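Engineer: Provided below are the primary sequence and the corresponding predicted coordinates.
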Amino acid sequence: MTTDAVPSQGVRSAPDRLLSVLAAFDHDHPALCLTDISRRAGLSLTTTHRLVGALTEWGALERDESGVYHVGLRLWEVAALAPRGLALRQTALPYLEDLYEATHENVQLAVRDGSEVVYIEWLSGHSAVGVHIRVGARWPLHVTGVGLALLAHSDPELQQEYCASPLASYTPYTLTDGGQLRRALAEVRRSGVAVSDRQVTEDALSVAAPVRGPDGALVAAVSVVVPEAGAQVPVLIPAVRLAARGISRALGWQPEDSRAGRGSRRAGGHPSHR
């Protein structure tokens, strides 16, 4: 069945039909006419017209003078409430800007959504690399630095399932063997950083580090993306680690050593009082 065909709507619930209208929009299709929405959502034109009207009235969609529909600002307002969305971006942005100033390279912040990484912020650097990321873009976890950092610190069950699944390939350097990926994830956990070398395009390399929340749980990953030729990985690693640590602290994370230090001071008093 092609994407132009309209399936039977008898088994589709009202919420499913409504969400299918919103799902018709993506980075490649940010503006759609009613007919295109109907086709991409797999709905009749009559049903689409009714649902689009309701979404437009609420503010989820906006209609321009030419009759083309766009995602509305009301959805942006709702998305701002997501703890892994705009709120996280606002907290992280000063540290991302510091990382950019230190490297003048592409800086990104991402979260995990299932088996994919979703980019929630991207600062474009001076260097031109083949991979161009936009906010909201998705990639499989195993092909990017942020994805490797997120996967390496995820639940062991998820890692095992992911490594056993088919692994998409984009370049001759992409990790496509489950055993090799497991070893790479172990190295990420050992070193505290992930290096993705030419896995998406053959001219790009990324260095990433995990970002943690108040309880120490993994919430995101930050990375810098540079041209593979001449990449100074040992120089990039401390800068990326510093940014990840700064974001984590701003989110309320406290390293084990700092918690232990405060405990000893409470037990024995301030050092200056001893």
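Structural biologist: Good, I have the coordinates.

Engineer: C-alpha from now on. contacts and neighbour counts both.
Structural biologist: Fine.

Engineer: would residue 139 count as being in a strand?
Structural biologist: Yes: Residue 139: assigned to a strand according to DSSP: H, G, I helix; E, B strand; the rest coil.

Engineer: take a look at this one as well, against the first:
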Amino acid sequence: MTGDLDTVLGKAVAILRSFTADDTVLSLAELVRRTGLPKGTLHRVAGDLVAHRLLDRSTGGYRLSGGLFELGMLAAAERTLLELAMPFLQDLYERTHETVHLGVLDDGAVVYIAKIGGHRQARAPSRPGGRMPLHCTAIGKALLAYADPDLQRRVLAGPLERRTPYTVVAPGLLRSQLDGVLENGVAFEREESTLGLLCVSSPALGVDGQTAVAAISVTGPVGRFRPEAHTSAVRTAAQALGSVVARRLR
């Protein structure tokens, strides 16, 4: 991180990335602690971020501004994908009435692009814009099964983080699950990222039929949700999205 902090841009990014999903407001002192920047420097850069609507000043410190949301919505690929996927996600939600996700592969992790859930939605830690590991999420496995072989080797070489007692941390078992995705078109998670949650996912394949442009999942709680009952629905939604994306790219 030291080299990244040598530039003004590096300092600004360090401040923005100090915020996590659980943070609403961070004090100046906490930002200093998280970034390692001198207090005076941090105060000056944070002031510039406020002027550009990337941070807001509030009682007790700083919070992320709506300007960041506006920039995020300008990310052309993700915006187009979301627009194409939304009808299929909504239809899948109407068919299952369970929490529905859309995720993509980014820098060796799952990034969630959308999350739809009603009053029955599972208490999943996922959120739009959030990241999760590949090896312990159904969407992650669906994406990893069709990922570049180099990325597969890096993930399987580990270490595989154990997030719950049910997380698959044996490379051989994970490899077997990825082979199952290639054979059956669906991936499962059984309390591997979060206790109490089950999930089924399917990849949306691109023009070549060999690369996943995204993956769709349905998530529900242990005791009520049976992921096997939704394999057909989630696979159909993912295949339909893949077909639409492929036509758009031709």
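Structural biologist: Happy to help now that I have it. Just so you know, these numbers come straight off a predicted model, no measurement behind them.

Engineer: give me the TM-score for these two chains.
Structural biologist: The TM-score (TM-score structural alignment, normalised by the length of structure 2) is 0.88; 248 aligned residues with a CA RMSD of 2.5 Å.

Engineer: residue 46 of structure 1 matches what in structure 2?
Structural biologist: Matched across to structure 2, residue 46 of structure 1 falls on residue 40, judged by TM-score structural alignment.

Engineer: measure that match to residue 48 of structure 2 for me?
Structural biologist: Residue 40 of structure 2 is 13 Å from residue 48 of structure 2, where distance means CA to CA, to the nearest Å.

Engineer: between the two, which is the more surrounded one?
Structural biologist: residue 48 (14 against 10; other CA atoms under 10 Å).

Engineer: whichever strand or helix holds the more buried one vs structure 1, mean deviation?
Structural biologist: Element membership for residue 48 of structure 2 (DSSP states H and E) is helix 39-51. Once fitted to structure 1, helix 39-51 of structure 2 is off its aligned match by 1.0 Å on average (mean CA distance after the TM-score superposition for structure 1).

Engineer: same for that helix, what does it pack against?
Structural biologist: helix 8-16, helix 28-35, strand 55-58 (3 or more CA pairs under 8 Å, 6 or more residues apart in numbering; DSSP states H and E).

Engineer: only the buried residues of it, if you could.
Structural biologist: 42, 43, 45, 46, 47, 49, 50 (16 or more other CA atoms under 10 Å).

Engineer: cool, stretch 138-148 of structure 2 as well?
Structural biologist: Neighbour count says stretch 138-148 of structure 2 has 138, 139, 140, 141, 142, 143, 144, 145, 146, 147 buried, by 16+ other CA under 10 Å.

Engineer: my read is that the third one contacts residue 147, right?
Structural biologist: Read that as residue 140 of structure 2. No: counting by CA atoms under 8 Å, residue 140 of structure 2 sits too far from residue 147 to count as a contact (10.1 Å).

Engineer: so which of the helices and strands packed on helix 39-51 of structure 2 gets nearest residue 127 of structure 2?
Structural biologist: Of all the helices and strands packed on helix 39-51 of structure 2, helix 8-16 sits nearest to residue 127 of structure 2, with 17.7 Å by CA to CA.

Engineer: that older thread, okay, the buried residues of stretch 138-148 of structure 2 in JSON lines with distance to residue 15 of structure 2 and secondary structure next?
Structural biologist: JSON lines is the format used below for the buried residues of stretch 138-148 of structure 2 (distance: CA to CA, whole Å; DSSP: H, G, I helix; E, B strand; the rest coil):
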{"residue": "138", "distance to residue 15 of structure 2": "32", "secondary structure": "helix"}
{"residue": "139", "distance to residue 15 of structure 2": "30", "secondary structure": "helix"}
{"residue": "140", "distance to residue 15 of structure 2": "28", "secondary structure": "helix"}
{"residue": "141", "distance to residue 15 of structure 2": "32", "secondary structure": "helix"}
{"residue": "142", "distance to residue 15 of structure 2": "33", "secondary structure": "helix"}
{"residue": "143", "distance to residue 15 of structure 2": "30", "secondary structure": "helix"}
{"residue": "144", "distance to residue 15 of structure 2": "31", "secondary structure": "helix"}
{"residue": "145", "distance to residue 15 of structure 2": "35", "secondary structure": "helix"}
{"residue": "146", "distance to residue 15 of structure 2": "35", "secondary structure": "coil"}
{"residue": "147", "distance to residue 15 of structure 2": "32", "secondary structure": "coil"}
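
Engineer: name the element residue 170 of structure 1 belongs to?
Structural biologist: Per DSSP H and E, there is no helix or strand for residue 170 of structure 1.
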